[in-house]
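Visitor: kindly generate the corresponding structure for this input.
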Amino acid sequence: MSEPQSGTRPAQTPSVAPAPAAWAAVISMTLGVFGLVTAEFLPVSLLTPIAYDLHVSEGLAGQAISATAFLALITSLLIATVTRRFDRRNVLLSFSILLVISSVMVAMAESFAFLLLGRVLLGIALGGFWTMSAATIMRLVPEKQVPRALAIMFSGVSAATVFAAPVGSFLGDIISWRAVFLLAAGIGVITFIVQFATLPSLPPRGRASLRTLVDLINRPGMKFGLFSLVIIITGHFALFTYVRPFLENVTGVATAGVSGVLLGFGLANFIGTHLAGALIARSLRMTIALMPLVMGLATLGMVMINGALTPTIVLVAIWGAAFGGVPVAWSTWITRTVPDEAESGGGLVVAGFQTAIASGAVLGGLLVDFTGAMGVFAVGGTVLIVASIVVTMVLRPAPAVSEQT
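Guide: Modelled structure (predicted):
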């Protein structure tokens, strides 16, 4: 079902990967994903105690996520240009250091403003890491193994979902939310050590300038692809940021129950991440369109059953499995669409993700404060279904690089 984009495509030169594949370095990238995503979404599971301790509303506390996303957005657009003369190994190591500093600052925060400052540092690390992640993977393994390596790296997102949501919620009630963020700092230290030991020297490649970003956006299919990505991720994070209030206030799940439901989300997300590789091999276009459709139907189903416990648990798991394929599919899309400028292209995808995360958190916060969690899930689910229909009708992903040549 995948079809090349219409119009004249620029000449493209596939990246030359080292042999043999550096799988230990891929694992270190997975640890980086795990640490950063864990820190990014810990506020989801700890939203209620953070809001209570810092004397702010849950809607305002949720902006700790949007603040991180906003800085990640800015960083994703600038990091390739600002660091274009530096070895990518050293740049990636610096992001792990920022993860540690940010987590310690959040754990020590006595005001919401200081917490936001720590989250700003996390946004820089997050945006920079994600911008370079796909391009780095392309240099660590041969081209045919890139989808597998990406799936391994994105399994770090699934593992982080398991940890940040249910484990974060469970531990937050036992050792406090501040101690949980100190654990996140410890993960950052471990990540730095493993990356220091395994990442090879990676001299910068590509033009890496702001002009490059403009040129990439103007390539065939890029504008619509990025717009579709923003809409899908906005819908998801308007829902996910406020899933705990939905479970507590609509479904009536106690704190321990919330941890269990979110654990199901994370485990299903892990499975969905690995299933995405097989789906992408059949059709990238189908995978990109199918994931938001399933997510939207699942979350609207949660609204229609009015929070009935057992069906809600099943639907949350389905939602998690579907979302597991989203980052893998869109990372594959960018490596196929602009293989000659994968790092700068990755920056655009990250910018789209972070714009959507911030938008989802902000819009979800407004909805949850004025309409309650039910309103958030009704609107978010509808947005996802509409996005799936539009993507099915319009998006035409490029074939793999080997097929193009």
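Visitor: rest of the way, CA atoms for contacts and neighbours
Guide: OK.
Visitor: now the closest residue to Val368 other than its chain neighbours: how far from Ile65?
Guide: Ranked by C-alpha to C-alpha, 6 or more residues apart in numbering and with sequence neighbours excluded, the top spatial neighbour of Val368 is Val376, at 6.1 Å. Relative to Ile65, Val376 is positioned 16 Å away (C-alpha to C-alpha, to the nearest Å).
Visitor: contacting residues around Leu126?
Guide: By C-alpha atoms under 8 Å, 6 or more residues apart in numbering, the contact list for Leu126 reads Leu36, Val37, Ala72, Phe95.
Visitor: of those, which is the most crowded?
Guide: When neighbours are taken as other C-alpha atoms under 10 Å, the top entry among the contacts of Leu126 is Ala72 (33 neighbours).
Visitor: and Gly365, how far is that from Tyr52?
Guide: From Gly365 to Tyr52 the distance is 16 Å (C-alpha to C-alpha).
Visitor: which one's more surrounded, those two?
Guide: Between Gly365 and Tyr52, counted using other C-alpha under 10 Å, the more crowded position is Gly365 (26 against 12).
Visitor: another one to check against the first:
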Amino acid sequence: MTNRTVNDPEVVGPPSHTRPNKWLAVTAVAACSFSLVLSEFLPIGLLTDIADGLDVSAGTAGLLVVMPGLAATVAAPAATVLAGRINRRIVLVTLAGLLVVSNVLAALSPNLSMMLAARILLGIGSGGFWAFGTSVAPRLVEGVHATRATATVTSGIALGTVASLPLGAFIGNVAGWRYAFSFGAALSLLAVVAQLVLLPSLPSTGRTTTRTLIAFMRMREPRTVLIATLLTFLAQFGAYTYLEPYLRDRADFSPSSVTLVLLAFGLAGLAGNFAFIRIIDASPRYAVIGFLTLTAAAIALLPRVAGHALAAIVLVTLWGSIWGGLPIGLQIFMMRTAGAAAEGGQAMLVATLQIGLAAGSALGGVAVDRAGLGVTFTAAAAVALAGAATVVLRSYRQHH
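Guide: This next block holds a predicted model:
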């Protein structure tokens, strides 16, 4: 594992003014993160239609969100080790290519088995991309702009969230869910072309080994971030995966209204992505605590306001705005605690959040099928509070 940091001239480039084309390169990586998140979350806005089309239950259809997470859990650390000293430009373009293939297969899937295979392929590309994408961003600009470059790439999470649910629901209503995946394939192809054209050569600056990752897991502060990340994504996707069924079946919104509410969630997330950046930069630790507490409150209240459309819309919008800041908060929290082990930290963060995403969606599906949406949302809120408590407890021990 290299000990270089984002301020090392050899990593971020010569200490001259950042060239415009460097920011275009950052944008190209951000475009890939956007298409990746959109592709990963696309089924959430189409869950009912896909379930009907493949003749499975809504809970079983939730596996389409679970499988990418499971694959990414293995792919993130494995890609970090296997990539060795391969030029990172080649690695990123190859991983982006997997997104195209995955979406094409999903659009053509005649049954659940082929669809799950397509989603596993997406997970491999997703895990590998997140292991390298954000760590590459600081190398494309001056060291002083490293955080901004990383935030630009991770903003694809918020943008993908904005687009995935409402866009998927809209295309599904107009043309059918298969066309939504076709759109995802086209968008992913554009991301591949953008990286081929705009990314410079990115030689490896070091090598991560299995021993490096094991050593990283022994560090207390980063381990706290990983636990908080696991609980965050367990809570988020235990409820978020089934937001569309909640809006349709519990809140009694029409299909077109569901699309608008999901759009509100996404737009609020985009606003939160930028509105909270200064709060996160000042103290990612306390930002994460606050975000998780508010997330728990919003999710817990949703089943209790199902008969009140305005209240449900307000809570969904609040939830979306907080989600816009949470992933960036966790990312920066990890960057500041991992230090020289940043690449290994990023790989383990990706693996952990994907475990949380997959487990949250899977457990949420079981809970929805057996106990209903109300119990599922209440349990997710409790898990979010547990995530906040984990960070609070670690902070207390650190100062006493």
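Visitor: conserved subset of the contacts of Leu126 of the first structure in the second structure?
Guide: Contacts conserved in the second structure for these, using both residues aligned by TM-score structural alignment, their matches' C-alpha atoms under 8 Å: Leu36, Ala72, Phe95.
Visitor: which one of those is nearest to Ile334 of the first structure?
Guide: Nearest to Ile334 of the first structure, judged by C-alpha to C-alpha, of those is Ala72 at 18.2 Å.
Visitor: which element is the closest residue to that closest one other than its chain neighbours on?
Guide: Closest residue in space to Ala72 of the first structure, ignoring its immediate chain neighbours: Gly127 at 3.8 Å, by C-alpha to C-alpha, 6+ apart. Element membership for Gly127 of the first structure (DSSP states H and E) is helix 112-140.
Visitor: cool, Pro200 of the second structure as well?
Guide: Pro200 of the second structure belongs to no helix or strand when assigned by DSSP H and E.
Visitor: and it, how many neighbours does it have?
Guide: 14.
Visitor: relative to Pro166 of the second structure, how far out is it?
Guide: 34 Å.
Visitor: how about Phe253 of the second structure?
Guide: Going from Phe253 of the second structure to Pro166 of the second structure by C-alpha to C-alpha gives 14 Å.
Visitor: and these two? Which one has more around it.
Guide: Between Phe253 of the second structure and Pro166, counted using other C-alpha under 10 Å, the more crowded position is Pro166 (25 against 19).
Visitor: can I assume the more buried one is in contact with Leu267?
Guide: No. Here Pro166 of the second structure does not reach Leu267: they are 10.1 Å apart, not a contact under C-alpha atoms under 8 Å.
Visitor: list the buried residues of the helix or strand encompassing Gln331 of the second structure.
Guide: Assigned by DSSP H and E, Gln331 of the second structure falls within helix 309-338. Residues of helix 309-338 of the second structure classed as buried by neighbour count (16 or more other C-alpha atoms under 10 Å): 312-335, 337-338.
Visitor: can you check stretch 107-115 of the second structure too?
Guide: Buried, per 16+ other C-alpha under 10 Å, within stretch 107-115 of the second structure: Ala107, Ser109, Leu112, Met115.
Visitor: now stretch 174-190 of the second structure
Guide: In stretch 174-190 of the second structure, counting by 16+ other C-alpha under 10 Å, buried: 176-190.
Visitor: and stretch 87-98 of the second structure, by the same measure?
Guide: So, applying 16+ other C-alpha under 10 Å, buried residues of stretch 87-98 of the second structure: Arg88, Arg89, Ile90, Val91, Leu92, Val93, Leu95, Ala96, Gly97, Leu98.
Visitor: cool, stretch 268-287 of the first structure as well?
Guide: 268-277, 279-280, 283-287.
Visitor: those in helices, which ones?
Guide: 268-277, 279-280, 284-287 (DSSP state H).
Visitor: most widely separated two among those?
Guide: Going by C-alpha to C-alpha, the pair spanning those furthest: Ala268 and Arg285, at 21.9 Å.
Visitor: once aligned to the first structure, how far is the host helix or strand of Leu47 of the second structure on average?
Guide: Leu47 of the second structure is part of helix 47-54 when elements are defined by DSSP H and E. Mean deviation of helix 47-54 of the second structure relative to the first structure after superposition (mean C-alpha distance after the TM-score superposition for the first structure): 0.6 Å.
Visitor: by contact count, what packs against that helix?
Guide: Helices and strands touching helix 47-54 of the second structure, by 3 or more C-alpha pairs under 8 Å, 6 or more residues apart in numbering; DSSP states H and E, are helix 58-61, helix 243-245.
Visitor: any idea which of these is most buried?
Guide: Greatest average neighbour count among those goes to helix 243-245 (a mean of 24), per mean count of other C-alpha atoms under 10 Å.
Visitor: what residues does that helix touch?
Guide: Ile44, Gly45, Leu47, Thr48, Val258, Leu262.
Visitor: how deep is the last one tucked in, by neighbour count?
Guide: When counting by other C-alpha under 10 Å, one arrives at 27 neighbours for Leu262 of the second structure.
Visitor: which residues does it contact?
Guide: For Leu262 of the second structure, the contact set (C-alpha under 8 Å, 6+ apart) comprises Leu165, Pro166, Glu244.
Visitor: Leu78 is in contact with the residue nearest to Ala72 of the first structure, correct?
Guide: No. Using C-alpha under 8 Å, Gly127 of the first structure makes no contact with Leu78, being 9.5 Å away.
Visitor: ok, the residue nearest the centre of the second structure to Ala163 of the second structure distance?
Guide: The residue lying closest to the centre of the second structure (C-alpha atoms, centre = their mean) is Ile157, at 5.5 Å. Distance of Ile157 of the second structure to Ala163 of the second structure, computed by C-alpha to C-alpha: 10 Å.
Visitor: hang on, the earlier thing: what span of the first structure is the helix holding Gln331 of the second structure aligned with?
Guide: With TM-score structural alignment applied, helix 309-338 of the second structure matches the range 309-338 in the first structure.
Visitor: same check on stretch 255-264 of the second structure?
Guide: On the basis of TM-score structural alignment, stretch 255-264 of the second structure is assigned to residues 255-264 in the first structure.
Visitor: for the kept ones among the contacts of Leu126 of the first structure, give me CSV that also has distance to Met153 of the first structure and secondary structure.
Guide: Shown next, in CSV, are these (distance: C-alpha to C-alpha, whole Å; DSSP: H, G, I helix; E, B strand; the rest coil):
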residue, distance to Met153 of the first structure, secondary structure
Leu36, 12, helix
Ala72, 19, helix
Phe95, 16, helix
